[in-house]
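Peer 1: Model the following, please.
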Amino acid sequence: MLLLIPGGPGNSGLYRPATLGARLPQEVKDRYDLIGFDPRGVGQSTPLDCKLEPRDLDPNGFMAWPGPGGDISENINKARRVAKACNENGGELIRHLTTRNEARDIDQIRRALGERQISYWGVSYGTYAGAVYATMFPGRTDRVVLDSSDDPDPQRVAYGWVKNFAVGAEDRFPDFAAWAAERDATYGLGATPAAVRATFLAHADSPSLPPNALRAGMFSAIYNNSTFPLLAEYMRAARAGDPLPTIPVPPPDQYKNTYAVLTAVGCNDVSWPKSVDHYARAVAQNRVAFPLTGGMPANITACAFWPTQPIEQPTRVTPAGPSNILMIQTMRDPATPHFAGVRMREAFGHRVRLVSVNTGGHGAYLVNGNACGDATVTKFLVDGTRPATDIAC
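Peer 2: This is a model prediction of the structure:
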């Protein structure tokens, strides 16, 4: 059995055996029954609904982008509204949405399927859920793949992950800038990567564009090389004053559930700063240090107004347990930067081997990886063989 742990928090995983499973090599599919699930509060697992106001359900506002000049007043208002709505409308369920409870639920799946041990492939936030499971139930793990991990520091967890977006965007944007510079004749964004970056920054706060539209589109687009053309066309249109292309967003019903669970788990797992002034200062500093993301990674969210944090003490990942974990990480990941994955590797110590893939994007195995990285993970899943040491592909 290979359990597919989705990211998020808040992403559905019920149909991942059909979606991710279609990409798996046949030798992996021959070895395992693939199992998908919707985590607690998601999709068909008693979905959480905070009954948010329509103005707070705009997918383009998924991230807490500051206003002009770094103003966070509207972010403060939204954060208060979202925290109030979730805690008034989330019922008893909302107090039980945590990563530790997801790990307990995973163990119930193992038990229900009659398995003594469980193998799993966790992606993005799913790596943290998988790491927590491997820490809480080390003897019940078989082959564990953690794909695109973040820093498991128990003092920061979700708060630290959001702040890491700033580093991730700076790591990854040069890939897009080089790609666009090679196509300057098509898009006219600049003949060098530096010129493309300058074009982006010159238009990112343009009053002729919807607020933060270019920054939000950029951060979404750099997850995968396949969306580089959409970002380039958006920047070209913005520069020329042409109609802007449509950037796909999730349907409202899916978004409101994902956003509610993302908020609840992130706020329940760890304590966040409560001072509004703290966020105002942090955004001002972050805008200078990381201009691509304009202060978003340091901005205030509903967690600043969450009533009880944390629900229980966060898990400290340690080397205690069997050496049966393989991590894979791209070198230039916008969401879970490589340095943060190294922190996860350090926390696990002898239990882990890390495969660092010299490419960019979010997700490594069979997504933004390469033949070397893919083959290493496949071999581990099929026969349990890992590299003797950490490797670079």
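
Peer 1: make it CA atoms for all contacts and neighbour counts henceforth
Peer 2: OK.

Peer 1: all helices of the chain, in order?
Peer 2: 16-19, 26-31, 73-89, 99-112, 125-136, 158-181, 184-187, 193-203, 213-221, 228-240, 252-269, 276-289, 338-348, 371-383 (DSSP state H).

Peer 1: Which of those helices has the highest mean neighbour count?
Peer 2: helix 125-136 (a mean of 25; mean count of other Cα atoms under 10 Å).

Peer 1: Provide the count of other residues in contact range of Pro207.
Peer 2: 10 (other Cα atoms under 10 Å).

Peer 1: again, but for Pro54
Peer 2: Neighbours of Pro54 (other Cα under 10 Å): 9.

Peer 1: List the buried residues in stretch 134-145.
Peer 2: Ala134, Thr135, Met136, Pro138, Arg140, Thr141, Asp142, Arg143, Val144, Val145 (16 or more other Cα atoms under 10 Å).

Peer 1: Spit out the contact partners of the closest residue in space to Arg143 that isn't next to it in sequence.
Peer 2: Setting aside the residues directly before and after it, Arg143 is nearest to Ser119 in space (Cα to Cα, 6 or more residues apart in numbering), at 4.6 Å. The neighbourhood of Ser119, defined by Cα atoms under 8 Å, 6 or more residues apart in numbering, consists of Met1, Leu2, Leu3, Thr141, Asp142, Arg143, Val144.

Peer 1: Out of these, which comes closest to Leu354?
Peer 2: Minimum distance to Leu354 across the contacts of Ser119 is 12.0 Å, recorded for Val144 (Cα to Cα).

Peer 1: what's the distance between the closest one and Lys256?
Peer 2: As judged by Cα to Cα, to the nearest Å, Val144 and Lys256 stand 31 Å apart.

Peer 1: do the same with Pro66
Peer 2: Remark: distance between Pro66 and Lys256 (Cα to Cα) = 21 Å.

Peer 1: To compare against the first, here's the next sequence to fold:
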Amino acid sequence: MRAVARYGAAAAIGPLLAGTLAAAPAAGTPANAESRGTAIAARRAAAAGVGFGSCPASERLPSSVACGTVEVPLDYAEPDGRRISLTVSRIRATGEPGQYQGAFVYNPGGPGASSMYFPLAGGLPEWKRIARAYDLVGYAPRGVGRSAPLSCQDPSTYLKAPTQAPVHPSPAEKRERIAAAKAYAAGCARLTGPALRHYTSLNNARDLDVLRAALGQPRLTFMGASYGTYFGALYATLFPSHVRRMVFDSAVDPSREKIWYRSNLAQSLAFEGRWADFRAWAARHDGTFGLGGTPEAVAESYERARLRLAAKPAGGVVGPGQLQSAFLGTAYYDDYWAPRAKALSEYLRGNEEPLIAQAAPRPESAKGAENANAVYTAVECNDAPWPTDFAVWDRDNTELARRAPFETWDNVWTNLPCAYWTGPRQRPLEVRTKRGALPPVLILAAERDAATPYAGAKELARRLKGAVLITERDAGTHGVGGGPNGCVNAHLENYLLRGQTPVRRASCAPHPEPDPVSLDRSAAQPRLPHTV
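Peer 2: The predicted model follows:
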């Protein structure tokens, strides 16, 4: 499911011989129409380059960032057919010419997230040395923002509030959600038409190779977070000889059988563990928040707020659904813990304002939120088969909700349109590389990450031969690169700047837990957003 949007954790190459590498598939991969189409598109992009200039006002980027576009085929099997433009952003490397190592491309996940903001990361302390060596490049994947944008419903109706969020929905509530999922899937098909089937993870990987060529890079330096690790793994499988350096931050389990239905089941279970972490922390700081001295007491405080909001939404717009969305953030990022606990505490004492400020939908974000959800839905529904009988979803998630009630059904409703999707479904690619085919790549993971459970990082390391796994022990923030853990950041810098990794794997002690007293400081450390 999609993550909560936030700012959370995130030797020179030779002459840049643009276009000298054809987009050849990995050994053993059929030389099909799509791989030939990728090669054609990459050659065209290498010749055209990216005409960087001023960014449109709609991007809301400072003048220090340059913007451009790259053309890619809508359908790689027909490279001479319809083409779409992907928006790209860049800030040039700030170091001396001898430090320069080329372009560094970043994707924050989703599906449905843009990294057009990414060049600004060079101004953050954790990224300054990397920014001296690399051009920092962001882009909006197909469907996102101005890159052939997708939509499945009127944005003005997307952030409807207040809403309910029953932990154990009734049969009537399930029927209502089924009808909504069918309508949403139909809206995606109606508003996009036959082009909808081309919004896939495999095409995101092919687009990445075209972007590489357009940037004049013989080999790609890339960091993907969350969902970005999945199509990054597809890229490594399809184009291993095109990889220079790759970082996989908070890795999706790429196993065919997990994409995407079972991945979401595993995610819902992991969210329960991370929700427990937050409650245990709040209980340890009962003197500050007054939510209860045990995790169970904190859960009772949350339930009291949920029931009160069901009867009378805060500010007329924050109901149980908005409360749930706000507190889902605590399962992603522990720097949400203090502000959310404070808002819950204030609400139960009669002050609604902090909760409204943190949980109320923002009308100005409706268009972007609807677009991101449309891309998320299209990509995940197109990528793989899903159960088409609601009885399967009902059976699996009713059982799961007995053990993991916090997020299970909310996750179901996010993904249920895939049960009623029209058009062909792909069979997921087998992610795997042979030893020696891929340069060393770096995998970063937090042991208690809920959005991308840690088992996925271990599975990815097993499949990409020569990958090195860096683990932040006993921590659960989603997206650890460029965050508060100096040990993780040292491994990241050592790899990106010098190409060096530990021999096999390494671990880092957890970053400190949030300080409940320094609420302003802990509320929003400026780091890179990650979504899945």
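
Peer 1: tm score of chain vs chain?
Peer 2: The TM-score (TM-score structural alignment, normalised by the length of structure 1) is 0.90; 389 aligned residues with a Cα RMSD of 2.5 Å.

Peer 1: and the buried residues of stretch 134-145 of structure 1, which of them are in strands?
Peer 2: Thr141, Asp142, Arg143, Val144, Val145 (DSSP state E).

Peer 1: To which residue of structure 2 is Gln26 of structure 1 aligned?
Peer 2: By TM-score structural alignment, Gln26 of structure 1 lines up with Lys128 in structure 2.

Peer 1: My guess is its match contacts Tyr134. True?
Peer 2: No: counting by Cα atoms under 8 Å, Tyr134 is not a contact partner of Lys128 of structure 2; they are 10.0 Å apart.

Peer 1: tell me the contacts of the residue lying closest to the match of Gln26 of structure 1 once chain neighbours are set aside?
Peer 2: In space, and not counting its chain neighbours, Lys128 of structure 2 is closest to Gly122: 5.1 Å by Cα to Cα, 6+ apart. Applying Cα under 8 Å, 6+ apart to Gly122 of structure 2 gives the contacts Lys128, Ile130, Ala131, Leu136.

Peer 1: Redo those as JSON lines? Include distance to Lys465 of structure 2.
Peer 2: Supplementary listing: the contacts of Gly122 of structure 2 in JSON lines, determined by distance: Cα to Cα, whole Å:
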{"residue": "Lys128", "distance to Lys465 of structure 2": "30"}
{"residue": "Ile130", "distance to Lys465 of structure 2": "26"}
{"residue": "Ala131", "distance to Lys465 of structure 2": "29"}
{"residue": "Leu136", "distance to Lys465 of structure 2": "27"}
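
Peer 1: Between the residues you listed, which sits nearest Arg304 of structure 2?
Peer 2: Lys128 (45.5 Å).

Peer 1: how close does the closest one get to Glu493 of structure 2?
Peer 2: Distance from Lys128 of structure 2 to Glu493 of structure 2, by Cα to Cα: 10 Å.

Peer 1: just Arg175 of structure 2 next, same as before
Peer 2: Taking Cα to Cα, one finds Arg175 of structure 2 at 51 Å from Glu493 of structure 2.

Peer 1: got it, and Ala475 of structure 2?
Peer 2: 20 Å.

Peer 1: just Arg256 of structure 2 next, same as before
Peer 2: From Arg256 of structure 2 to Glu493 of structure 2 the distance is 32 Å (Cα to Cα).

Peer 1: With Gln164 of structure 2 instead?
Peer 2: On the measure of Cα to Cα, Gln164 of structure 2 and Glu493 of structure 2 end up 45 Å apart.

Peer 1: for whatever residue of structure 1 lines up with Thr388 of structure 2, what are its contacts?
Peer 2: Per TM-score structural alignment, the equivalent position to Thr388 of structure 2 in structure 1 is Lys274. Counting by Cα under 8 Å, 6+ apart, Lys274 of structure 1 makes contact with Ala304, Phe305.

Peer 1: Help me confirm that Leu262 of structure 1 comes into contact with Gly7.
Peer 2: No: Leu262 of structure 1 is beyond contact range of Gly7, at 9.9 Å (criterion: Cα under 8 Å).

Peer 1: circling back to that earlier point, nearest to Leu57 of structure 1, of the buried residues of stretch 134-145 of structure 1?
Peer 2: The shortest approach to Leu57 of structure 1 among the buried residues of stretch 134-145 of structure 1 belongs to Val145, at 33.5 Å (Cα to Cα).

Peer 1: What lines up with the closest one in structure 2?
Peer 2: Under TM-score structural alignment, Val145 of structure 1 pairs with Val247 in structure 2.

Peer 1: Strands of the stretch 51-200 of structure 2, residue ranges please.
Peer 2: 53-54, 66-73, 83-91, 103-107, 135-139 (DSSP state E, counting those that start in this stretch).

Peer 1: can I get those in JSON lines with mean neighbour count?
Peer 2: Formatted as JSON lines, the strands of the stretch 51-200 of structure 2 follow (neighbours: other Cα atoms under 10 Å):
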{"stretch": "strand 53-54", "mean neighbour count": "14"}
{"stretch": "strand 66-73", "mean neighbour count": "22"}
{"stretch": "strand 83-91", "mean neighbour count": "23"}
{"stretch": "strand 103-107", "mean neighbour count": "26"}
{"stretch": "strand 135-139", "mean neighbour count": "26"}
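
Peer 1: Looking at those strands, which is nearest to Thr471 of structure 2?
Peer 2: Nearest to Thr471 of structure 2, of the strands of the stretch 51-200 of structure 2 and by Cα to Cα, is strand 103-107 at 20.5 Å.
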